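A.B. asks: pasting the structure only:
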């Protein structure tokens, strides 16, 4: 029977994916529950299960005394010496109190407790496993679609892809394999509730980490991500090694790396730009594929004025302002874009500087003498005039 018990523990461990120690602890709790249903059960009893042999017994701690007054908590010195001659008064002895008929009836009564504890252990194990995968990518198979929510089978658990986290341009079919970003793992009475997303910017970041070894190794750093899910995205990358081209590493040979990500996101367009510590250069790069003539920045207000060629204005702004909007999200700067002709018109419309009137005219208008004349100066001027006449 003990061998059968060990085999059952082994089977449960493999079937439920729960460690043997957790099952043995649960079984000990079940044995105590079953024992306490017995008449005259000792309330202080504990169960002990030998993990090697499968033997189990119920032990009640009792204090060694000269005369027993309470049989539930005390044992006589003579009885203790039968167990071990080294016991003395005051020692605590674990006495085997396993009932003779302890078996089928008691085990049946405790069966539900065992099932409940195993379920709790399984739920906790699943929660611990997936809570460690928050902010990471998981791959699953779409199991069903109910009330606009997509349920993804992850093997041991089920994830929910709510409507708010779905890409508007995507369609989801039962049996389809998809990659999702783990947003949150909640612990509920029914087990772990896993919330996943297809629109989160982190999904794009993790996909590049999977496809680009340089990002995973830390040689290339992904500085920022801006997404309009299903339509277009921009990422800014920076290389810590001067010999490694950050943009080229992300694009891959013949564009293979970025194309795999585009395919996974069902043809979402991705712009890869080079990050720069100079805000003006960074903003110019972020407006790619448009070329930029000049960028002026106000670091205090985090605003910038960008001038582009006339024929590039629509490209810089993008359809419905998409390119400019993504560039602003990527750089975290407010961007004002103007064409060269618009910038020239604004420069010409600037008010001209008003001419400063002559000093004499200004002073006469104000009725203030230009120089205060002294009597000596007046006499010198009169003498000079007489000499000029002669």
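C.D. replies: Looks like it came in fine. Keep in mind the model is a prediction, meaning the values are calculated, not measured. Numbers count the residues shown, from 1 in each chain.

A.B. asks: all contacts plus neighbour counts: C-alpha atoms, from now on.
C.D. replies: OK.

A.B. asks: what's near enough to touch the residue lying closest to residue 134 once chain neighbours are set aside?
C.D. replies: Among residues not flanking residue 134 along the chain, residue 182 sits closest, at 5.1 Å (C-alpha to C-alpha, 6 or more residues apart in numbering). Residues near residue 182 by C-alpha atoms under 8 Å, 6 or more residues apart in numbering: 133-138, 194-197.

A.B. asks: from residue 364, how far off is residue 182?
C.D. replies: Noted for residue 182: a distance of 82 Å to residue 364, by C-alpha to C-alpha, to the nearest Å.

A.B. asks: quick check: the residue nearest to residue 134 is in a strand.
C.D. replies: Yes - assessed by DSSP: H, G, I helix; E, B strand; the rest coil, residue 182 belongs to a strand.

A.B. asks: what does the helix or strand containing residue 281 contact?
C.D. replies: Using DSSP states H and E, residue 281 sits in helix 279-286. Helix 279-286 is contacted by residues 234, 236, 273-276, 291-292, 295-297, 304, 306, 327, 330-331 when judged by C-alpha under 8 Å, 6+ apart.

A.B. asks: quick check, nearest of these to residue 337?
C.D. replies: residue 306 (4.8 Å; C-alpha to C-alpha).

A.B. asks: I'd like to know how many residues surround that closest one.
C.D. replies: Per other C-alpha atoms under 10 Å, the neighbour tally for residue 306 reads 22.

A.B. asks: and for residue 116?
C.D. replies: Number of residues near residue 116 (other C-alpha under 10 Å) recorded here: 12.

A.B. asks: one more: residue 257?
C.D. replies: Residues near residue 257, counting by other C-alpha under 10 Å: 19.

A.B. asks: for it, give its distance to residue 14.
C.D. replies: For residue 257, the distance to residue 14 - C-alpha to C-alpha - is 39 Å.

A.B. asks: which ones are touching residue 197?
C.D. replies: Going by C-alpha under 8 Å, 6+ apart, the list of residues near residue 197 reads 161-162, 165-166, 180-183, 203.

A.B. asks: equivalent analysis for residue 345, please.
C.D. replies: So residue 345 contacts nothing (C-alpha under 8 Å, 6+ apart).

A.B. asks: stretch 246-257: which residues count as buried?
C.D. replies: 246-247, 249-251, 257 (16 or more other C-alpha atoms under 10 Å).

A.B. asks: stretch 331-339 now?
C.D. replies: 331, 333-335, 337-339.

A.B. asks: which among those gets closest to residue 112?
C.D. replies: For these, the nearest to residue 112 is residue 331 (58.5 Å; C-alpha to C-alpha).

A.B. asks: nearest residue to the closest one other than its sequence neighbours?
C.D. replies: residue 283 (6.6 Å).

A.B. asks: again, but for residue 234
C.D. replies: residue 271 (4.6 Å).

A.B. asks: helices or strands up against the helix or strand hosting the one you found?
C.D. replies: In this structure, residue 271 sits in strand 269-274 according to DSSP H and E. Packing contacts for strand 269-274, counted by 3 or more C-alpha pairs under 8 Å, 6 or more residues apart in numbering; DSSP states H and E, involve strand 232-239, helix 246-251, helix 256-264, helix 279-286.

A.B. asks: ok, and here's another one to check against it:
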């Protein structure tokens, strides 16, 4: 090693952000391990001169009254012959640099530097993507292995596991894809970026990309309920009475929402205006079904919704999907009844005709 090697380390410090001192300390430790492996000295130390790059190996011995292990100990008399200031318990160092150790040193230093460069690059990538958790990545599918999809992101890749894939989607190498960053893990092999196509956050970010009013804060996204690949409901609101939050999300001729539907392979999206009146919000959440009336129990967060008989199946939805999404969107437990069902309930409870008594306009 020489001054040129030190200059190279200084250049690395500037380019990669790896501390020169940390590199030198790591090289010293690696050289010490190499020395012990080849020469078997129990106690030793390696030092690299920070100005010249010259390295030296020192054997280290403990000063004792009576020597039992000459490889690790030195008598007090021998130590004081070197320097009268030595005393029992002190450590004495002897230079033992092997003549042929330069080749080993060069190889070891190269290995350490390469390893540290890799670690630094991995840390840079980790920090970059860890700060983007909750954001969208856009990349190209590199391969599909054991039902996991690997997405190329330049110097690294993201993993779309089977559990995070949308039902019915087909993933092929070379295909461009967007996904939501769920988590970034630090592993010995580098950062592991876990992404999702089913997370509600993907829909949220896509909306923010398409709707300028969401980016500016003129329109607020209050809540999202999503069953990926099938249907989603989003509730939006604007404090400005001149802005239609639903219209802003739908866009001219529906172009904004259609762009998102296309990105999500035809997933249906219901956009609903949030209302501070719980009854009105719950009724809107059951769209496209028409609601006759809503009874609410605020403390229990329970609502009973009455719909026309012919709208009952639409309000509930296929396999209960519409009702389930409305409950997720509003945060309320929703019980849906048809008018005829409610009429029967009211008669059994002795209230007469429920519609004329309570909901006639």
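C.D. replies: In hand now; what should we look at? Everything numeric in this text was worked out from a predicted model, so none of it was measured.

A.B. asks: mind putting the contacts of residue 197 of structure 1 in JSON lines, distance to residue 48 of structure 1 included?
C.D. replies: Converted to JSON lines, those look like this (distance: C-alpha to C-alpha, whole Å):
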{"residue": "161", "distance to residue 48 of structure 1": "45"}
{"residue": "162", "distance to residue 48 of structure 1": "47"}
{"residue": "165", "distance to residue 48 of structure 1": "50"}
{"residue": "166", "distance to residue 48 of structure 1": "52"}
{"residue": "180", "distance to residue 48 of structure 1": "45"}
{"residue": "181", "distance to residue 48 of structure 1": "44"}
{"residue": "182", "distance to residue 48 of structure 1": "41"}
{"residue": "183", "distance to residue 48 of structure 1": "42"}
{"residue": "203", "distance to residue 48 of structure 1": "49"}
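
A.B. asks: and those residues, which is closest to residue 230 of structure 1?
C.D. replies: residue 166 (9.4 Å).

A.B. asks: tell me the spacing between that closest one and residue 177 of structure 1.
C.D. replies: 15 Å.

A.B. asks: so which of those two has more stuff around it?
C.D. replies: residue 166 (22 against 15).

A.B. asks: the residue nearest to the more buried one when sequence neighbours are not counted and residue 127 of structure 1, how far apart?
C.D. replies: Sequence neighbours aside, residue 198 is the residue nearest to residue 166 of structure 1 in space, at 5.5 Å (criterion: C-alpha to C-alpha, 6+ apart). Per C-alpha to C-alpha, residue 198 of structure 1 is found 21 Å from residue 127 of structure 1.

A.B. asks: and if you look at residue 216 of structure 1?
C.D. replies: For residue 216 of structure 1, the distance to residue 127 of structure 1 equals 26 Å [C-alpha to C-alpha].

A.B. asks: okay, these two: which has more neighbours?
C.D. replies: More crowded of residue 216 of structure 1 and residue 127, by other C-alpha under 10 Å: residue 127, with 21 against 15.

A.B. asks: mean shift between whichever strand or helix holds the more buried one and structure 2?
C.D. replies: Per DSSP H and E: residue 127 of structure 1 is located in helix 104-131. Aligned to structure 2 and superposed, helix 104-131 of structure 1 gives a mean residue distance of 2.2 Å (mean C-alpha distance after the TM-score superposition for structure 1).

A.B. asks: and the next helix or strand past that helix?
C.D. replies: Past helix 104-131 of structure 1, the next helix or strand by DSSP H and E is strand 137-146.

A.B. asks: what's the angle from that following strand to helix 104-131?
C.D. replies: Orientation of strand 137-146 of structure 1 against helix 104-131 (axes from the mean of the first three to the mean of the last three C-alpha atoms, to 10 degrees) gives an angle of 110 degrees.

A.B. asks: so where is strand 137-146 of structure 1 in structure 2?
C.D. replies: Counting by TM-score structural alignment, strand 137-146 of structure 1 pairs with residues 136-145 of structure 2.

A.B. asks: the matching stretch: average distance to aligned residues in structure 1?
C.D. replies: Its aligned residues in structure 1 lie a mean 1.1 Å from stretch 136-145 of structure 2 after superposition (mean C-alpha distance after the TM-score superposition for structure 1).

A.B. asks: contacts only, for residue 75 of structure 1.
C.D. replies: 62-65, 68.

A.B. asks: list buried residues within those residues.
C.D. replies: 62-65.

A.B. asks: among the residues you listed, which are in strands?
C.D. replies: 62-65 (DSSP state E).

A.B. asks: rebuild those residues as JSON lines, extending it with distance to residue 49 of structure 1.
C.D. replies: Shown next, in JSON lines, are those (distance: C-alpha to C-alpha, whole Å):
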{"residue": "62", "distance to residue 49 of structure 1": "20"}
{"residue": "63", "distance to residue 49 of structure 1": "23"}
{"residue": "64", "distance to residue 49 of structure 1": "25"}
{"residue": "65", "distance to residue 49 of structure 1": "28"}
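
A.B. asks: ok, those residues vs residue 224 of structure 1, which is closest?
C.D. replies: Closest to residue 224 of structure 1, out of all of those and judged by C-alpha to C-alpha, is residue 62, at 67.1 Å.

A.B. asks: check the gap between residue 20 of structure 1 and residue 10 of structure 1 for me.
C.D. replies: Taking C-alpha to C-alpha, one finds residue 20 of structure 1 at 7 Å from residue 10 of structure 1.

A.B. asks: residue 91 of structure 2 contacts residue 58, correct?
C.D. replies: No - contact criterion C-alpha atoms under 8 Å: residue 91 of structure 2 and residue 58 do not qualify, at 11.4 Å.

A.B. asks: quick one: contacts for residue 352 of structure 1?
C.D. replies: If you count contacts by C-alpha under 8 Å, 6+ apart, residue 352 of structure 1 has none.

A.B. asks: that one in helix, strand or coil?
C.D. replies: Here residue 352 of structure 1 is coil, with the state taken from three-state DSSP.

A.B. asks: okay, buried residues for stretch 299-314 of structure 2 please.
C.D. replies: 302-308, 311-314.

A.B. asks: how many residues are close by residue 260 of structure 2?
C.D. replies: Residue 260 of structure 2: 20 neighbours (other C-alpha under 10 Å).

A.B. asks: what do you get for the one 5 residues further on?
C.D. replies: Applying the criterion other C-alpha under 10 Å, we find 16 residues in the vicinity of residue 265 of structure 2.

A.B. asks: quickly find the element holding it.
C.D. replies: Under DSSP H and E, no helix or strand contains residue 265 of structure 2.

A.B. asks: what's the closest non-adjacent residue to it?
C.D. replies: residue 229 (7.2 Å).

A.B. asks: show me what contacts that neighbour?
C.D. replies: Contacts for residue 229 of structure 2 (C-alpha under 8 Å, 6+ apart) come out as 166-168, 198, 264-267.
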